[in-house]
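Engineer: With the sequence up front, the predicted model follows.
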Amino acid sequence: MGVTLKDIARHAGVSLATVSNVVNGYRPVGERTRQRVRQALDELGYSPNLGARHLRRGRTGLIALAIPELSNPYFAELAEIAIAEAAGLGYTLVMENTAADRETELSLLGGSHRHIIDGLILSPVRVGRAEVLARTPDTPLVLIGEGVHDVPYDHIAIDNVAASQAAIQHLVAIGRRRIAFVGATGGGDRQSAHLRVRGYREALAAAGLPYRPGLVAHTDAFGRHDGHRATRALLALAEPPDAVFCYNDLVAIGALRALAEAGRRVPEEVAVVGIDDIQEGRFSTPTLTTIAPDKREIARLAVRRLAARIEGAEVTAPLSVQTPFRLVRRESTGVPPE
């Protein structure tokens, strides 16, 4: 048989209740007593039975992360961090690929998995505020990304307007004047593509540069192929751009390929900036300048807020948190990496 809490209590010379409080965090325990219990846990090699603990509390120990595109490196990197964070809190994280499908997102909001999972982290694309407000299940929910705002749930995202402004300010600072945006779409005014176009336009205005609708390339999606096709169209203009700011790094990598095929030197003739700081951009030729969201902080906050809701711990009212980002300068804008 494995080591039990009674064994730990006997070894540490404390009550079973004290050991339980240290292991489960039910009540505060004095620091000296806590250290004695921790030492006993280490010496006897105690390993908690998380499955039994969750069952005693009427839970499964599973939480879900629902993202629109599992093959997108940004979401894959985010998921990897979230899995580790959940494990550290005693939960198993399962993945749900919504494929940006409205019915799938609605099904998840409607509680389709409520008997399987204890809570849900959702990156919505096709549902909006009205659908989230109409939600009836009491399964804890945390939202990530920019799809939905002003709802009574924890929401974690970056400031997309400010992120775009930082990218354009960098391009202006290195002397670029005909700056294109690749990756505009339709959608609502709170969707990330719309917000990034807004930041692009505001930064151009602040720099005294005209907004040229012909330099805004719309795409159906946000992959390499989309960036490649849109950039080829931009290069066919009578006055092509001298810089390309892309919706994300995958679009930017497609743009780099189109520029290489057209014989345009990067960054001498055309500079390129993306968003997401995926690993692929660190190994592209040239390496890709990008806006890097703090993926670790996004995942950490999302998992911790969800776990706090599940555990019924004292947490504040729903938070809307904008996590940090930074400009990572690389070869695609002619600046040595920091």
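Structural biologist: Nice, I can see it.

Engineer: contacts and neighbour counts: CA atoms only from here.
Structural biologist: Fine.

Engineer: Surely residue 66 forms part of a helix?
Structural biologist: No - secondary structure of residue 66 (DSSP: H, G, I helix; E, B strand; the rest coil): strand, not part of a helix.

Engineer: Check what contacts stretch 195-213 and list those residues.
Structural biologist: For stretch 195-213, contacts defined as C-alpha atoms under 8 Å, 6 or more residues apart in numbering pick out 160-165, 168-169, 172, 177, 181, 184, 189, 247.

Engineer: In helices, which of those residues appear?
Structural biologist: Counting by DSSP state H, these place 160-165, 168-169, 172 in helices.

Engineer: export the contacts of stretch 195-213 to a markdown table and tack on distance to residue 135?
Structural biologist: Converted to a markdown table, these look like this (distance: C-alpha to C-alpha, whole Å):
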| residue | distance to residue 135 |
| --- | --- |
| 160 | 26 |
| 161 | 28 |
| 162 | 31 |
| 163 | 31 |
| 164 | 32 |
| 165 | 35 |
| 168 | 38 |
| 169 | 40 |
| 172 | 44 |
| 177 | 46 |
| 181 | 36 |
| 184 | 30 |
| 189 | 22 |
| 247 | 30 |
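
Engineer: Give the ChimeraX command for selecting the buried subset of these.
Structural biologist: Only the buried members of the contacts of stretch 195-213 end up in this ChimeraX selection, burial being decided by 16 or more other C-alpha atoms under 10 Å:
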select :160,161,162,163,164,165,168,169,172,177,181,184,247
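
Engineer: next up, a second structure to put side by side with the first:
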Amino acid sequence: MRPRLQDVADRAGVSMKTVSNVINGYVHVSEAMRAKVLAAIDEVGYEPNLSARNLARGRAGMIALVVPQLDMPYFASLSMHVLEAAEKQGWVVLIQQTRGDAEKERAVLAGRFGQRVDGIVFSPLRVGTDEIRQRRDRTPLVLLGERPVDGVADHVVIDNVAAADLAVSHLLDLGRRRVAMIGGPVGSTGTHRSEGYAAALTRRGIAVDPDLVVPVHSNRGEEGEAAMDAMLARLDTPPDAVFCMTDWVALGVIRSLHLHGLRVPDDVAVVGFDDIPYSTASTPTLTSISPDRAAVAREAVASLAAQQKGEHEPREIEVGFELVVRESTAGGAGLRRPAGR
């Protein structure tokens, strides 16, 4: 039979209440008693019933991670880090994707999940700050992503303006002057990454050329390739560098450049954003802004834990990033340039 709490109490010679106090981490148990009970737990092979423990605490024992697309390498990697951070808090993770569908995102804000959750880590694309502010569901919420949230909830983010500025400044430091930007949603000109792109150029006395800025419908490689194809088709002189909003877009851009007979980085240097695992397996390897995904996950889960404890004022939680220089800008050389917190 599976060992019971009573078996632990009998082995340790204490009450079941004392065993329960040790398992639940209550501080008033002496260290000697704690050690005695923990030894008894090991001896009888007792495994606490997490579902029952969470029920007693009024917790579901589960949080939700909601992202636009799980097949995007950035979100796949982020999910791994969230799972690890949540495990340390005693939570399992329900992972869902919205595919950027507004109604699915509204369902998240309404707390419509298949089962109860203790908190939500959410990366929205469509719903805005007004809808988030008006939500009635009281489940703790933390937001991810570049979009500003105006203090409606905890928001874990890197300094996207500074990160994009660092990436473009790296290209300018290499002597590039016709720096294109590919990525970002169609119809959007005010993203923080585009602000960083413009800031780096302006500081060097270079005007932003609208012909060198191309948005994409989605952050996929084929979109990057198509955008680069279109730019090369209409320009007499190609850019000598490209800043891409995501690595996946950047890999498509590199493919287009190769197919047009342009060498990377000799003719056109390319920088991506996100430092996805494929960045080190491409030819050439990809220079990229690397957000601290582990820190994003830790801070997001810690935010939910803090909100579980009571009153909580929304915060902007900034984590660090670095520029990882690889072959797509530096040829055979490579280095890491940390920035951010």
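Structural biologist: Structure's in. What do you need? No experiment lies behind these values; they were computed from the predicted model shown.

Engineer: still on that earlier bit, and which of the contacts of stretch 195-213 of the first structure is nearest to residue 109 of the first structure?
Structural biologist: residue 189 (21.7 Å; C-alpha to C-alpha).

Engineer: Give me the range in the first structure that stretch 256-276 of the second structure lines up against.
Structural biologist: Per TM-score structural alignment, the counterpart of stretch 256-276 of the second structure in the first structure is residues 258-278.

Engineer: now the matching stretch, how far from the centre of its chain.
Structural biologist: Centroid displacement of stretch 258-278 of the first structure relative to its chain, using C-alpha atoms, centre = their mean, to the nearest Å, is 25 Å.

Engineer: likewise stretch 84-100 of the second structure?
Structural biologist: 12 Å.

Engineer: buried stuff in that stretch?
Structural biologist: Across stretch 84-100 of the second structure, burial judged by 16+ other C-alpha under 10 Å covers 84-86, 91-98, 100.

Engineer: of the residues you listed, closest to residue 13 of the second structure?
Structural biologist: residue 91 (31.1 Å).

Engineer: For residue 73 of the second structure, see how far away the closest one is.
Structural biologist: Remark: distance between residue 91 of the second structure and residue 73 of the second structure (C-alpha to C-alpha, to the nearest Å) = 23 Å.

Engineer: again, but for residue 307 of the second structure
Structural biologist: Applying C-alpha to C-alpha, the value for residue 307 of the second structure to residue 73 of the second structure is 29 Å.

Engineer: of these two, who's got more company?
Structural biologist: Taking neighbours as other C-alpha atoms under 10 Å, residue 307 of the second structure and residue 73 compare with residue 307 leading, 20 against 17.

Engineer: How about the more buried one, nearest residue that isn't a chain neighbour?
Structural biologist: residue 140 (6.0 Å; C-alpha to C-alpha, 6 or more residues apart in numbering).

Engineer: Under the alignment, what does that neighbour map to in the first structure?
Structural biologist: Using TM-score structural alignment, residue 140 of the second structure pairs with residue 140 in the first structure.

Engineer: Correct me if wrong: its match contacts residue 122.
Structural biologist: No - counting by C-alpha atoms under 8 Å, residue 122 is not a contact partner of residue 140 of the first structure; they are 10.8 Å apart.

Engineer: For those two, indicate the residue with more neighbours.
Structural biologist: Between residue 140 of the first structure and residue 122, counted using other C-alpha under 10 Å, the more crowded position is residue 122 (24 against 21).

Engineer: Can you report how many residues lie near the closest residue to residue 28 of the first structure other than its chain neighbours?
Structural biologist: In space, and not counting its chain neighbours, residue 28 of the first structure is closest to residue 21: 7.2 Å by C-alpha to C-alpha, 6+ apart. Number of residues near residue 21 of the first structure (other C-alpha under 10 Å) recorded here: 14.

Engineer: and residue 21 of the first structure, what is it in contact with?
Structural biologist: 27-29.

Engineer: again, but for residue 151 of the first structure
Structural biologist: Here residue 151 of the first structure is in contact with 129, 132-133 (criterion: C-alpha under 8 Å, 6+ apart).

Engineer: Going by neighbour count, which of those comes out on top?
Structural biologist: Highest neighbour count within the contacts of residue 151 of the first structure, by other C-alpha under 10 Å: residue 132, with 21 neighbours.

Engineer: What helix or strand is it located in?
Structural biologist: For residue 132 of the first structure, the host element (DSSP states H and E) is helix 129-133.

Engineer: by contact count, what packs against that helix?
Structural biologist: Counting contacts by 3 or more C-alpha pairs under 8 Å, 6 or more residues apart in numbering; DSSP states H and E, helix 129-133 of the first structure is packed against no other helix or strand.

Engineer: about what we covered before: does the residue nearest to residue 307 of the second structure really touch residue 302, like I thought?
Structural biologist: No - Residue 140 of the second structure is not in contact with residue 302 according to C-alpha under 8 Å; the separation is 11.2 Å.

Engineer: residues near the counterpart of residue 237 of the second structure in the first structure, how many?
Structural biologist: Correspondence of residue 237 of the second structure to the first structure, assessed by TM-score structural alignment: residue 239. Residue 239 of the first structure: 11 surrounding residues under other C-alpha under 10 Å.

Engineer: sec struct for residue 239 of the first structure, please.
Structural biologist: Following three-state DSSP, the label given to residue 239 of the first structure is coil.

Engineer: Check the gap between it and residue 262 of the first structure for me.
Structural biologist: Per C-alpha to C-alpha, residue 239 of the first structure is found 15 Å from residue 262 of the first structure.
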